[in-house]
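1. From the sequence below, what's the structure:
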Amino acid sequence: MSDYKHPLKDAEFILNELVQFDQLCADAGIDDVNSELASVILTEAGKLGSGVLAPLNVVGDLNHPTLGENGVQQTEGFSEAYREYLEGGWATLTADEAYGGQNLPNVLGTAVNEVWQSANISFALCPLLSQGAIESISHHGSDSLKENFLTKLVSGEWTGTMNLTESDAGTDLAAVKTKAVPNGDHYLITGQKIFITWGDHQMTDNIVHLVLARLPGAPAGVKGISLFIVPKFLLDENGNPAERNDAYAVSLEHKLGIHGSPTCVMSFGDNGGAIGYLVGEENNGLAYMFTMMNHARQGVGLQGLAVSEAAYQHALQYAKDRIQGSNRDGSRYPIIRFPDVRRMLMQMKSGTEAMRALCLVAAAEADRGNQSRVDLLTPIVKGWVTEFAQELTSLGVQVHGGMGFIEETGAAQFYRDARILTIYEGTTGIQALDLVGRKTLVNGGESLGALLDEMSADITRFEALGGQFTLAAQQCRTSLDNGIAARQWLLDSKEDKSAAGSSSVNFMMLFGYLCGGWLMAKSAMQAQAQLDAGASDSEFLQSKLVTAQFFCEHMMTRTQSCLASVVAGSDSIMALDEEQF
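-> Here you go, the predicted model:
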């Protein structure tokens, strides 16, 4: 990302006006952290992102990691960038002080992570996976595991991975075949995992793999899966990397995008068994891994925002520079003056602002300990934001016209990099089923109903603004009604076994646009209040009013089509025999 001015300013606005960051810190007893410090941290993150990480983005796209005798060699320049990342203390930002962390709020870490993901998504995947590993070990590891591994993971001296997927056990983790056999004070792990992000590299002197495996005699299905720490190097009596463990990257995947991130096939136990250490209790591994996965799912949603922001900035600059239109006097002008180009740019600009608001508000709920709201918003953050990112990064290519289809312009990389986001850490369909099943039907729609009530109160205040927001407020109210109707239809259709699965993605997308519009409406109200009070930053605030108006008027209308698909039910979806497809 070449220009951090607007996204960082927008992040500060959301932290202050929607998240109430100072109050959040005060409630958490973090007296030395406030919005002023947050602004400084975001500014410094922008410097590392633009000066160090962003220039490596295309380098990683063109020069992929390689696998040799010594394992995976990362793209040239990544190791030096990682050292700068560590020297700045960025790895420790939100971690527990007991293990060397700075204990800053999760929502601030989320805002900072957007910078890394926008600048270089392939690079940023490495610390993202480490953060997830820290979460899982912190919540479920024994004291000795925490002592041996957490401090080095928190500092970034070691990195972490997540090893779930196998060749015939993707989403269906019940089919996991990797085995763990007790052997004294540890276990011997044998099996193979695929799609392991940053499974091997030379940037640190150890890698901590979290591996799902099955013990002898374990119950069938997901209830028989355990979680293990399998380090690349075993530790000596002083806790330092020593003997090489029997865990190796045996091949690298050739991918559509995120080329700078090595995606490994990992083999455990080819030479007798990889030594692993049980995390928590036997056969509870899936629950423990979900601690890591839920953190990663919000992180992947953030990636959708970040790559969309990068695509927007790229397209915006091109639209300002590309001279194509002609006036009657023969003078020419840039394509940003064309109404349809402005439509695409406004869709990208307002869409990224709505995404950012949702990602940061959801992250703040974790800081507040509002777990039911975190659980509800996580599949929307992961599912809706990453799906919307497909459209926005595609628009980035479209703004470039024919040049967007040419790799050298750079627009295509964002489009390619974004494509994985709806797939890994649980596909869009998995997120949607999670939202309708575990987060709505399981409690009779209570959590979703509470969110809808909160939206209704805010939309009532928005309606009172009138003026330029009259139509926007009407669309908010209509979209809210669509959300209420979709919830009720779902609750009334429990007898149809195919109803939830058939409607789930449209249900999720409806609530994505509704949440985005709701938060943009709240942003508009806060921006207007600041303008009425004589705030000095009128240019940014006026822009916020327009992007909120655009999103509500043009994007929230999609809730109507989503609702129509939801209530159409499962009849036509399930009607054909398999042979008729």
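
2. Please make it C-alpha for all contacts and neighbour counts, starting now.
-> Fine.

3. Run through the strands of the protein in chain order.
-> Taking DSSP state E as the criterion, the chain carries its strands at 66-68, 71-73, 159-163, 179-183, 186-197, 207-214, 225-231, 233-235, 241-244, 247-252, 263-268, 274-279, 323-326, 332-334.

4. Could you dump those strands into CSV and include mean neighbour count and distance to Gly100?
-> Converted to CSV, the strands of the chain look like this (neighbours: other C-alpha atoms under 10 Å; distance: least, C-alpha to C-alpha, whole Å):
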stretch, mean neighbour count, distance to Gly100
strand 66-68, 14, 33
strand 71-73, 19, 29
strand 159-163, 26, 15
strand 179-183, 18, 32
strand 186-197, 22, 25
strand 207-214, 26, 18
strand 225-231, 26, 20
strand 233-235, 18, 20
strand 241-244, 14, 19
strand 247-252, 22, 28
strand 263-268, 23, 29
strand 274-279, 24, 21
strand 323-326, 13, 53
strand 332-334, 14, 51
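
5. With distance to Lys349 as added columns, please give the ones you listed in TSV.
-> Formatted as TSV, the strands of the chain follow (distance: least, C-alpha to C-alpha, whole Å):
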stretch	distance to Lys349
strand 66-68	37
strand 71-73	37
strand 159-163	33
strand 179-183	48
strand 186-197	30
strand 207-214	38
strand 225-231	42
strand 233-235	46
strand 241-244	47
strand 247-252	36
strand 263-268	31
strand 274-279	43
strand 323-326	21
strand 332-334	18
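
6. quick one more, to check against the first:
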Amino acid sequence: MPVFKAPVDDTLFILNDVLGIERYSNLAGFADASPDVVEAIVQEAAKFSEEVLFPLNQVGDQQGCKRADDGSVTTPEGFKAAYKQYCESGWLGLAADPEYGGQGLPYTLHTAIGEYMSSANMALMMYPGLTQGAIAAIQVHGDDAQKSKYLPKMIEGTWTGTMNLTEPHCGTDLGMLRTKAVPNGDGSYRISGQKIFISAGEHDMSDNIIHLVLARIEGAPEGTKGISLFIVPKFMVGEDGSVGKRNAVSCGSLEEKMGIHGNSTCVMNYDEATGYLIGGENAGLKAMFVMMNEARLGVGLQGQSIAEVAYQNAADYARERIQGRALTGPKYPDKKADPLIVHPDIRRTLMTIKSFNEAGRAFVIWTALKSDIAHRSEVEADATAASDILGLVTPVVKGVLTDRGFDHAVMAQQVYGGHGYIEEWGMSQYVRDARIAMIYEGANGIQALDLVGRKLGMNNGRAVMAFFKEVGDFCEDNRSDEKMAPYTKAIKKGLNDMQAASMWLMQNGMKDPNNAGAASTDYMHLFGLVVLGYMWGLMAKAAQQKLADGADNAAFYETKLATARFFMERVMPETAMRKARIETGAETLMALDAEAF
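-> Predicted structure coming up:
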């Protein structure tokens, strides 16, 4: 049976010692997040994840969701009760606006504990995850009446939310969508069309489901310029907030999926359903992208989360399973064989995953802190600078952490040998669940194109230049510290590779757009390596300071430094390979005629 233990010590180390969130008490909500409060919340989230969510993970995978003839959907055994407990404990509204019933605590803290919950039960946590994205979209683009009507119930979890973009004939290319909206003359619209792949589209865990639906108003321009966003509730909502009659929206079927079986992924039919415009006519993509960006950070977190729980199980198995003898002679002569952990290649596998996971955790929390500064700082320059970095790294968080999350789930499965392929051990589920994160909320190839094609050049490259400066300044500030040299030298080498690759793209991407497209995935991963290396630099610096201060749990910090060394020596050199690939251009990729494939 699988195991899971929330990495509480690691989270607190990042929040308190690496990022120093106490320094941000000037931001709304941060003053309430004292170290004692943060630790209490993190510990409670760990307990809830381990004791309530995790025991239902395999249950959800094995049972899946069931659709009845009337279109209603039943979630797996225990999901409804666990979701109710999640809501009653206030987890959904932890970082939400207090004006509508939220606690207003940092999004940074919400993100940190979100890892535990996704590790414990990714499919179950998708229900409130989609709701939080819908809350964000309504918060930013809804009018006062819409906020008052929908947000309080959504923040308390009584109502859930979805996002409806994809149609059978269009996924990424939303300009082709056919769902239409016809004005009723009273401010509402009749929404007609079909959406597919709708996570949490129908279920039995909430009293109402608030669908956010992209559609084209009759007579609107073709393409993405003519797309609007609508609030389409499952049940109509009265002016007093009461739930009324059923709207003309239904689940036509459940998708048969490779993984995340515990989440109801639906085909949704809109048959002249009543909807309400949000964000203005033909401004739907702008409104929806608030939700999309929130979701992309959440999906990156899913990649991190699955890699963590898969790693924990592989490490446990490697310590316990005896197979073969150590190359240098028996380590356990009293046993018939040594445990797998003695073998260098097993350690290569585990150290690779471990070093990515710990840096990935810091990267996600660091990004969440940028989001808090962007949205909560009253200093315009600070908010703008943080917003620049947030926009720049969002595709990197999503693309790199989910690509690596899947790779590392597979690597963890490999540690088990044949047992990893058997369902009872649980590793197959992690591989299957991790795979979707590379696809939804914008497939990772699209994330790479977004990074190279849009984010790098925004505001004349202001964001990426700021990132270069932040990492470069860190290396320069620690150049005279001999203890930091093993880390800063490797980071600087990776940064040099990234800067050279960026310059190559500037010179060759405009000349031939295929050069940018051919380079995009390698550039995204090159960026990922540099930012993860930077996270390790920050962690190494903090760990050395804790050791110098005589911290009690010295072994924790020494392990951090050893893992950082591994990353710098065995992983960071990949930046040179990524740079070399980028600089080959598009010629060989585009050489064959379509018929030759």
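
7. Of all the strands of the first structure, which one is nearest Ile484 of the first structure?
-> Closest approach to Ile484 of the first structure among the strands of the first structure is made by strand 159-163 (37.4 Å; C-alpha to C-alpha).

8. can you list the residues that contact that closest one?
-> 126-127, 129-134, 153, 193-194, 196-199, 204, 206-212 (C-alpha atoms under 8 Å, 6 or more residues apart in numbering).

9. What mean distance separates that strand from the matching residues in the second structure?
-> Per the superposition on the second structure, strand 159-163 of the first structure and its aligned residues are separated by 0.3 Å on average (mean C-alpha distance after the TM-score superposition for the first structure).

10. next one: that strand to chain centre, how far?
-> 17 Å (C-alpha atoms, centre = their mean, to the nearest Å).

11. which residues touch Asn313 of the second structure?
-> Pro2, Val3, Phe4, Ala412.

12. Inside helices: which ones of the residues you listed?
-> If you go by DSSP state H, the contacts of Asn313 of the second structure have Ala412 in helices.

13. Please identify the member of the contacts of Asn313 of the second structure with the greatest number of neighbours.
-> Ala412 (30 neighbours; other C-alpha atoms under 10 Å).

14. so who does the counterpart of that residue in the first structure touch?
-> Aligned against the first structure by TM-score structural alignment, Ala412 of the second structure finds its counterpart in Gly396. For Gly396 of the first structure, the contacting residues are Ala311, Tyr312, His314, Ala315, Gly404, Ala411, Tyr415, by C-alpha under 8 Å, 6+ apart.

15. again, but for Gly244 of the second structure
-> Gly244 of the second structure neighbours (C-alpha under 8 Å, 6+ apart): Phe235, Met236, Val237, Gly238.

16. what do we get in the first structure for the last one?
-> Here Gly238 of the second structure is matched to Asp236 in the first structure, going by TM-score structural alignment.

17. And for Gln544 of the second structure?
-> So, by TM-score structural alignment, Gln544 of the second structure is matched to Gln528.

18. Quick check: closest non-adjacent residue to the match of Gly238 of the second structure.
-> Ala242 (5.7 Å; C-alpha to C-alpha, 6 or more residues apart in numbering).

19. Over to Leu529 of the second structure?
-> Met572 (6.4 Å).

20. and that neighbour, what pairs with it in the first structure?
-> Matched by TM-score structural alignment, Met572 of the second structure corresponds to Met556 in the first structure.

21. Leaving out chain neighbours, which residue sits closest to Asp458 of the first structure?
-> Lys522 (7.0 Å).

22. Could you pull up the contacting residues of the one you found?
-> With C-alpha under 8 Å, 6+ apart, Lys522 of the first structure has these contacts: Leu18, Asp458, Phe462.

23. I'd like those as CSV, with distance to Leu56 of the first structure appended.
-> Formatted as CSV, these follow (distance: C-alpha to C-alpha, whole Å):
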residue, distance to Leu56 of the first structure
Leu18, 33
Asp458, 43
Phe462, 43
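
24. In the second structure, which of these still touch?
-> Shared contacts between this structure and the second structure among those (both residues aligned by TM-score structural alignment, their matches' C-alpha atoms under 8 Å) comprise Leu18.

25. from the contacts of Lys522 of the first structure, which is closest to Gln542 of the first structure?
-> Comparing the contacts of Lys522 of the first structure against Gln542 of the first structure with C-alpha to C-alpha places Phe462 closest, at 16.3 Å.

26. so what's the closest one up against?
-> Phe469, Ala473, Ala521, Lys522, Met525.

27. Now with 10 Å, please.
-> 456, 469-470, 472-474, 476-477, 518, 521-522, 524-525 (C-alpha atoms under 10 Å, 6 or more residues apart in numbering).

28. To what extent is Asp593 of the second structure buried, counted in neighbours?
-> There are 7 residues near Asp593 of the second structure, going by other C-alpha under 10 Å.

29. show me what contacts the alignment partner in the first structure of it?
-> Asp593 of the second structure maps onto Asp577 in the first structure when the alignment is built from TM-score structural alignment. Going by C-alpha under 10 Å, 6+ apart, Asp577 of the first structure touches no other residue.

30. now, which of the contacts of Asn313 of the second structure sits nearest Leu456 of the second structure?
-> Ala412 (34.0 Å).

31. Would you mind measuring from Met524 of the second structure to Val393 of the second structure?
-> From Met524 of the second structure over to Val393 of the second structure the distance is 9 Å, taken as C-alpha to C-alpha, to the nearest Å.

32. intersection of neighbour lists for the two?
-> Shared contacts of Met524 of the second structure and Val393, counting by C-alpha under 10 Å, 6+ apart, come down to Gly399, Leu451.

33. so what corresponds to Lys254 of the first structure in the second structure?
-> Not quite, residue 254 of the first structure is His, not Lys. Using TM-score structural alignment, His254 of the first structure pairs with Glu256 in the second structure.
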